[in-house]
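# This is the structure alone, sequence omitted:
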């Protein structure tokens, strides 16, 4: 299940819950003599149903009638024979008489629903001429591999998380150095081609390098901070929902586990254990519902991102300027462009090796960008000189 599927299921659960709540609110409004409010509740309740159906269609969750009947037979059988009996017993032990009566009524209706669905399934199988088949099976999660030592596994997970966080910073390094090389190379080549003098070329290239370093570092800091603030805001919102509406959040977690292939009994068991630890509960909901990693958000560092961006930009810019310190005029342009293109190709190869996307393809991609920029810079300087 990818992130979009998780988002669709989360949206479906929210729309379905809203439909039932708004219907109940509308009925209460009628009882209290407020038909105008009831009308609004009922109208929007219908809209929520439309939204929920759209989410289901996007998920491809509505199969053929035969498959749908087989699935609901399995689900109704579980609810009537397993889920509600446990709910009734728990309500009885906790002295919740009203809840117990509600569960008992629902169980009787679910058993009647099961009979109706079974009859419909038998009739459809006979009509289609297919052999009776089981309801859609629930996927069984793989058994954990107990061959590894627990402490070793925990250490490996921690080190892998740190490694991934470090690798994600390759974006700043590659982007910063690439931009430093290309922008400084272009400025230097343009000024040298236009003036033929080293001093103004170095001044222009140096100013470009300094301004670019400050601009890129501050931009990276602000962008990373905005992203971190957004992630932290979503996590705080989720933590607040867990604290204020634990029953709803627990039901959502159970449903998310079911959508991942676990049986309802397994989902309820896992969700119950997870909910005993508030931090683990938040971590699980943030990953499964929001697609956010609690640890990754905590380890995000706008300052480190800004440092990586600024230093890599400055390094790339300095490497493009070196030929102008040693040579003059056209020789310096040729040497700077050649050195810059070679560095871009090596940078692309390094990026490809780290990301596993192919060193030659990655190197050629960045090299092509550099060639276009170099030609543009030379042409601009040549036209300015004329």
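Good, I have the coordinates. All values derive from a computational prediction rather than experimental measurement.
# contacts, neighbours, all on C-alpha from now
Noted.
# So which residues of the stretch 101-250 of the chain form helices?
Secondary structure of the stretch 101-250 of the chain, counting by DSSP state H, counting those that start in this stretch: helices at 150-168, 170-195, 198-244, 246-259.
# Buried ones in the last one, by neighbour count?
Residues of helix 246-259 classed as buried by neighbour count (16 or more other CA atoms under 10 Å): 249, 250, 252, 253, 254, 255, 256, 257, 258, 259.
# And for the closest residue in space to the last one that isn't next to it in sequence, the neighbour number?
Computed as CA to CA, 6 or more residues apart in numbering, the closest residue to residue 259 that is not its neighbour in sequence is residue 9, at 8.0 Å. As a burial measure, the neighbour count of residue 9 was computed by other CA atoms under 10 Å and equals 23.
# I'd assumed residue 54 was in contact with residue 9.
No. Residue 9 is not in contact with residue 54 according to CA atoms under 8 Å; the separation is 11.1 Å.
# Go through the helix or strand where residue 383 lies and flag the buried ones.
Per DSSP states H and E, residue 383 falls inside helix 359-385. For helix 359-385, the neighbour count (16+ other CA under 10 Å) marks 359, 362-364, 366-367, 370-371, 373-374, 377-382 as buried.
# Which of those residues lies at the shortest distance from residue 41?
Taking CA to CA as the measure, residue 41 sits nearest to residue 362 out of the buried residues of helix 359-385, at 55.8 Å.
# residues in contact with the closest one?
The contact partners of residue 362, taken as CA atoms under 8 Å, 6 or more residues apart in numbering, are 348, 349, 351, 352.
# Repeat that for residue 200.
Counting by CA under 8 Å, 6+ apart, residue 200 touches 191, 192.
# could you redo the last one with a cut-off of 6 Å?
Contacts of residue 200 were listed using CA atoms under 6 Å, 6 or more residues apart in numbering, and none were found.
# rewinding a little: nearest to residue 108, out of the contacts of residue 362: which one, please.
residue 352 (61.7 Å).
# what separates the nearest residue to that closest one once chain neighbours are set aside from residue 194, distance-wise?
Computed as CA to CA, 6+ apart, the closest residue to residue 352 that is not its neighbour in sequence is residue 359, at 4.4 Å. When distance is defined by CA to CA, to the nearest Å, residue 359 is 36 Å away from residue 194.
# take a look at this one as well, against the first:
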């Protein structure tokens, strides 16, 4: 027997559906559910969370650093003029409360201004797309070409982006603004308030708990340790090298303490 004599396997038979006995119509086979279309909601959500995280990290690091240096500077400056613990407590507490509120308000105003600017830019871009789409398309092509996309494909890339989401393409690639990633000013304000308070408590407690002759070295040691810890934590969260930035922060904080203490001591004011 040769290979040609071997019969090929028959295709699987399709099951037949006999019509019902009463002559009614045969029910149609259930249709397959349509495949889910890929969406960019997950990516957009990731960008929003990343923007919020970066914004709060920036506000937290800035608030904690400002709290440590500002409260320590004022407390050490007062300690250079008087050894009265009561006045040190009053000055330090006033600096802590005023600085935390000022920091929170400053962050709220700053981020609110940036948010309003971004939203105004988005609204203006939306209006321009409705009035002069050809001009805006040419500007998008130019912006994409500036990023290094080859000239022979930049046009189709721009067309594809505009078909997907024209407003997002123009705001993101031309202006660096994303509608869904506009950060909240309240998050930055609360983060600054809390971080400034926690940072300011370190030198305040150190200067109040130490004896008069050791206030300056104890406070400086506490400030250096707090700034070093802050530098390491912020570098870990931001996934960056910590040594150089931490060293700069420590040197700046120590210089601020020495200057304010020297001013307080030079004035020779006795607070009673």
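Thanks, I have the structure now. This is a predicted model, so every value here is computed, not measured.
# sorry, back to before: considering the contacts of residue 362 of the first structure, which are maintained in the second structure?
Among these, the contacts conserved in the second structure (both residues aligned by TM-score structural alignment, their matches' CA atoms under 8 Å) are residue 348.
# which one of the contacts of residue 362 of the first structure sits closest to residue 265 of the first structure?
Ranked by distance to residue 265 of the first structure (CA to CA), the contacts of residue 362 of the first structure are led by residue 352 at 45.2 Å.
# Which residue in the second structure aligns with the closest one?
Under the alignment (TM-score structural alignment), residue 352 of the first structure pairs with residue 235 in the second structure.
# Looks like its match contacts residue 243 (just checking).
No. Using CA atoms under 6 Å, residue 235 of the second structure is not in contact with residue 243, being 8.9 Å away.
# got any residues that touch both of residue 9 and residue 54 of the first structure?
Any residue near both residue 9 of the first structure and residue 54 by CA under 6 Å, 6+ apart counts here, and not one turns up.
# At the geometric centre of the second structure, which residue do we find?
Nearest to the mean C-alpha position of the second structure, by CA atoms, centre = their mean, lies residue 54 at 1.8 Å.
# Can you find the partner of that one in the first structure?
Matched across to the first structure, residue 54 of the second structure falls on residue 167, judged by TM-score structural alignment.
# same deal with residue 253 of the second structure?
Aligned by TM-score structural alignment, residue 253 of the second structure pairs with residue 370 of the first structure.
# Kindly report the same for residue 108 of the second structure.
When the first structure is aligned by TM-score structural alignment, residue 108 of the second structure is paired with residue 221.
# List the contacts of its match.
Contacts for residue 221 of the first structure (CA under 6 Å, 6+ apart) come out as 302, 306.
# swap the cut-off to 8 Å and go again
Applying CA under 8 Å, 6+ apart, the residues contacting residue 221 of the first structure are 302, 303, 305, 306.
# tally of neighbours for the third one?
Yep, that's residue 305 of the first structure we're talking about. Using other CA under 10 Å, residue 305 of the first structure has 25 other residues around it.
# quick one: it from residue 331 of the first structure, how far?
Distance of residue 305 of the first structure to residue 331 of the first structure, given as CA to CA: 36 Å.
# What of residue 76 of the first structure?
As judged by CA to CA, residue 76 of the first structure and residue 331 of the first structure stand 81 Å apart.
# higher neighbour count, these two?
Set residue 76 of the first structure next to residue 331 and count neighbours by other CA under 10 Å: residue 76 wins out with 22 against 13.
# Return the residue of the second structure aligned against the more buried one.
Residue correspondence to the second structure (TM-score structural alignment): residue 76 of the first structure is left unmatched.
# Okay, and residue 76 of the first structure sits in which element?
In the assignment (DSSP H and E), residue 76 of the first structure maps to helix 65-78.
# Could you list the buried residues of that helix?
66, 67, 69, 70, 71, 72, 73, 74, 75, 76, 77, 78.
# Ok, stretch 97-107 of the first structure next?
Within stretch 97-107 of the first structure, the residues that count as buried by 16+ other CA under 10 Å are 99, 100, 103, 104, 107.
# which residues touch the fourth one?
The reference is to residue 104 of the first structure. By CA under 8 Å, 6+ apart, the residues touching residue 104 of the first structure are 84, 88.
# And it, how close does it get to residue 73 of the first structure?
Relative to residue 73 of the first structure, and taking CA to CA, residue 104 of the first structure is found at 19 Å.
# Could you do the first one as well?
For residue 99 of the first structure, the distance to residue 73 of the first structure (CA to CA) stands at 25 Å.
# residue in the second structure matching residue 301 of the first structure?
Aligned partner of residue 301 of the first structure by TM-score structural alignment: residue 184.
# now swap in residue 286 of the first structure and tell me
In the second structure, the residue matched to residue 286 of the first structure (TM-score structural alignment) is residue 171.
# Which residues are in contact with the counterpart of residue 84 of the second structure in the first structure?
Correspondence of residue 84 of the second structure to the first structure, assessed by TM-score structural alignment: residue 197. Contact analysis of residue 197 of the first structure by CA under 8 Å, 6+ apart lists 328, 329.
# ok, back up a step: so the match of residue 352 of the first structure sits right up against residue 241, yeah?
Yes. Under the criterion of CA under 8 Å, residue 235 of the second structure makes contact with residue 241 at 6.0 Å.
# Comparing those two, which residue is more hemmed in?
More crowded of residue 235 of the second structure and residue 241, by other CA under 10 Å: residue 235, with 16 against 13.
# What lies in contact with the one helix or strand the more buried one maps to?
In the assignment (DSSP H and E), residue 235 of the second structure maps to helix 215-238. By CA under 8 Å, 6+ apart, the residues outside helix 215-238 of the second structure that reach it are 57, 61, 64-65, 68-69, 72, 76, 79, 199, 202-203, 206-208, 210, 241-243, 245-247, 249-250, 253-254, 257.
# Apply 6 Å and report the result again.
203, 206, 207, 242, 246, 250.
# now the residues you listed in a markdown table, with distance to residue 218 of the second structure?
Formatted as a markdown table, the contacts of helix 215-238 of the second structure follow (distance: CA to CA, whole Å):
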| residue | distance to residue 218 of the second structure |
| --- | --- |
| 203 | 9 |
| 206 | 7 |
| 207 | 7 |
| 242 | 24 |
| 246 | 20 |
| 250 | 15 |
